[in-house]
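> Only the shape, not the letters, is given here:
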């Protein structure tokens, strides 16, 4: 809509649909007593003409703001901890949160506005240019938490210092005396995975430790990637003595594959994760990992979404929070338990 264009009114929609203003009002407010075919025709006209109810045109009058939080895939430990941070921050700010799986059905952004949403937080979800255009038309701000791809300059995002985390994890393994260090990561094109891998490679290069072919393996951020990837690494003629993984779930898969092959962690194989979810502390042995401040990231995303919903500006379109290496029992010098066992 052009800045000076006249806003569409209920009367305009009623005239176009051939119904009364009262009927259109019932549809806008979600009331019954409207025939399904009439409701569908009115809703289509509301979408086509970018109609916003007056109360939604002035967010400051709506009371407690409601933020839509969308995620893709399963509710894994990583997502759950980020959601905890979002909900804690919302409670402190007096805001409400609605959690859903991203579907992007037709008119999804307009439907969110009609339902009273003030902004969207996407947890690792991928948004295309078409999605961004629809959000812009609906006037709905978007904040992406830990983006999978390099965020568009029009998109505000919150992430962590993934490169520094990858660097610290690998330097720790090198400081223990490991030289054959592998990296098992998530999706090859995911920006967070690339940053962690580049941190790994930078540490290896600085130490003069070569990265043999096959020691860098992308996959998904899943336990299954750890199981299968570790199997491939341990089948190498000279298997690695340490593995840095793209997240804690992959690390647990590596530990399980080592166990099934009669290898001990960390005596025969050191393993480092990334995220520091609850899984890291429950692992056997407890997992050395890079702490990604997931709850703090969720809180920052919520506060940023509220600022954008209120029409405020942000200092940067991307916010990064610091990572930290957390030492536990899954790493040790190579061969620390005596002569290394050969994998079965």
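Received, thanks. From a predicted model like this one, the values you see are computed outputs, not experimental measurements.
> Going by C-alpha atoms from here, please, whenever you check contacts or count neighbours.
OK.
> wait, residue 100 sits on residue 71?
Yes - between residue 100 and residue 71 there is a contact under Cα atoms under 8 Å: 6.7 Å.
> Pick out whichever of these two has more residues nearby.
residue 71 (20 against 12; other Cα atoms under 10 Å).
> so that one sits right up against residue 102, yeah?
Yes - here residue 71 reaches residue 102: they are 5.6 Å apart, a contact under Cα under 8 Å.
> So for the two, which residues contact both of them?
By Cα atoms under 8 Å, 6 or more residues apart in numbering, residue 71 and residue 102 have these common neighbours: residue 125.
> check contacts around the closest residue to residue 153 other than its chain neighbours.
Closest residue to residue 153 apart from its sequence neighbours, by Cα to Cα, 6 or more residues apart in numbering: residue 317 at 6.7 Å. By Cα under 8 Å, 6+ apart, the residues touching residue 317 are 153, 154, 155, 156, 157.
> Not counting sequence-adjacent ones, nearest residue to the second one?
What sits nearest to residue 154 in space, not counting adjacent residues and going by Cα to Cα, 6+ apart, is residue 317, at 7.5 Å.
> Equivalent analysis for the fourth one, please.
By the measure of Cα to Cα, 6+ apart, the closest residue to residue 156 outside its immediate chain neighbours is residue 317, 4.3 Å from it.
> Quick check: the one you found vs residue 195, distance?
Distance of residue 317 to residue 195, computed by Cα to Cα, to the nearest Å: 18 Å.
> same deal with residue 144?
When residue 144 is compared with residue 195 (using Cα to Cα), they lie 17 Å apart.
> Can you name the residues that contact the spatially closest residue to residue 138 that is not a sequence neighbour?
Using Cα to Cα, 6+ apart and skipping the chain neighbours, the partner closest in space to residue 138 is residue 110 (5.6 Å). Neighbouring residues of residue 110 by Cα under 8 Å, 6+ apart: 47, 50, 134, 135, 138.
> and here's the other structure:
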């Protein structure tokens, strides 16, 4: 139901846009029977006038929307599990959407989410476009980013993890075993988490007085194929590393495959540390030493935040970084003498 004061304000917005009140209502509710030109004009005026629908509306839906750039990895399953845990506790359902790239969802996604009117939105992206933020806020649809890149905008609620500490712990573990020729394979060079994990690696090496061989620092894609290709290059030379810190468990699986191809035994000839602690890390051969990134917990916290924001409980912009920890299994050992 629209209150009298809201109706008056929307009427003024309709007059300024030169459209009817029903057209403004259609735009606010994500209806598709409005031309793109009219929709853009109304959206611009709504944004400029700072229109904000009140939170806690009685017609709010029963869904939490979870948006991914891709749904193909085991990483995504950990996130889904966490959001579903909180949705179940609150009598809600989860709808999954695949949209955009790793930076942000596609531009047309927001039209659909406005129409679906979820309790809130959890996004696995680096950031949101300004237009998308404005449209979600004007409809009082709260959103939280589970941040894979490590650098969300200051005005975006987010839940992340301590990437630098994870890189530090992984490398320190290898150093304490006696390794000095340690390589680092990280993610894409346009993601802050890739740099944060490598910075942790560099800090551990510098603190131990071990020079970093820049040939051993490689950017990849956090996927199995990237880990395999880079590891084949690193391990084929005569002065190969005795240990590798991989920026994801999937990359680490690629390193294991490359080592098998080259006849290199893990951990007797090569120690390996992954990152994420996905369930598959326990099932690899050998079982993978890794950095536990609390993905399910991150997803639970993000879902809990959107529920609380939807109920009007939070006024400030929440930012949260959860701790990482080392999990030692069978893929690391002292270097051969």
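That came through, no problem. From a predicted model like this one, the values you see are computed outputs, not experimental measurements.
> picking up where we left off before, out of residue 144 and residue 195 of the first structure, which sits in the more crowded spot?
Neighbours were counted for residue 144 of the first structure and for residue 195 using other Cα under 10 Å; residue 144 has more, 25 against 18.
> what do we get in the second structure for residue 282 of the first structure?
Aligned by TM-score structural alignment, residue 282 of the first structure pairs with residue 283 of the second structure.
> Please enumerate the strands of the stretch 1-150 of the first structure.
66-71, 96-101, 117-123, 142-145 (DSSP state E, counting those that start in this stretch).
> Now distance to residue 57 of the first structure too, for these, in CSV please.
Output for the strands of the stretch 1-150 of the first structure, formatted as CSV (distance: least, Cα to Cα, whole Å):
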stretch, distance to residue 57 of the first structure
strand 66-71, 15
strand 96-101, 19
strand 117-123, 10
strand 142-145, 17
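> Quick one: closest of those to residue 20 of the first structure.
strand 117-123 (27.3 Å; Cα to Cα).
> average offset between that closest one and the second structure?
Once fitted to the second structure, strand 117-123 of the first structure is off its aligned match by 1.6 Å on average (mean Cα distance after the TM-score superposition for the first structure).
> Would you mind getting the angle between that strand and strand 96-101?
50 degrees (axes from the mean of the first three to the mean of the last three Cα atoms, to 10 degrees).
> how far is strand 117-123 of the first structure from where the chain is centred?
Chain-centre distance of strand 117-123 of the first structure: 13 Å, with Cα atoms, centre = their mean, to the nearest Å.
> got it, and stretch 100-117 of the first structure?
Worked out by Cα atoms, centre = their mean, stretch 100-117 of the first structure lies 19 Å from the chain centre.
> distance of the match of residue 282 of the first structure from residue 65 of the second structure?
For residue 283 of the second structure, the distance to residue 65 of the second structure equals 31 Å [Cα to Cα].
> Then residue 207 of the second structure?
Distance from residue 207 of the second structure to residue 65 of the second structure, counting by Cα to Cα: 44 Å.
> Neighbour count for those two, which is higher?
In terms of neighbours (other Cα under 10 Å), residue 65 is the more surrounded of residue 207 of the second structure and residue 65; the figures are 22 against 10.
> And the more buried one? What does it align with in the first structure?
So residue 65 of the second structure corresponds to residue 68, using TM-score structural alignment.
> just so I have it, where are all the strands in the stretch 151-300 of the second structure?
For the stretch 151-300 of the second structure, the strands defined by DSSP E, counting those that start in this stretch occupy 158-161, 182-186, 217-219, 243-246, 271-276, 289-292.
> out of those strands, which comes closest to residue 120 of the second structure?
Residue 120 of the second structure sits nearest to strand 158-161 of all the strands of the stretch 151-300 of the second structure, at 13.3 Å, using Cα to Cα.
> and the closest one, how far from the first structure on average?
Looks like 0.8 Å for strand 158-161 of the second structure (mean Cα distance after the TM-score superposition for the first structure).
> And for that strand, what's in contact with it?
144-148, 150, 152, 293-294, 298-299, 301-302, 318-324.
> swap the cut-off to 7 Å and go again
Contacts with strand 158-161 of the second structure, where a contact means Cα atoms under 7 Å, 6 or more residues apart in numbering, come from 144-147, 150, 293, 298, 302, 318-324.
> For those residues, which entry has the maximal number of neighbours?
residue 302 (31 neighbours).
> List only those of the contacts of residue 110 of the first structure flagged as buried.
Taking 16 or more other Cα atoms under 10 Å as the criterion, what is buried in the contacts of residue 110 of the first structure is 134, 135, 138.
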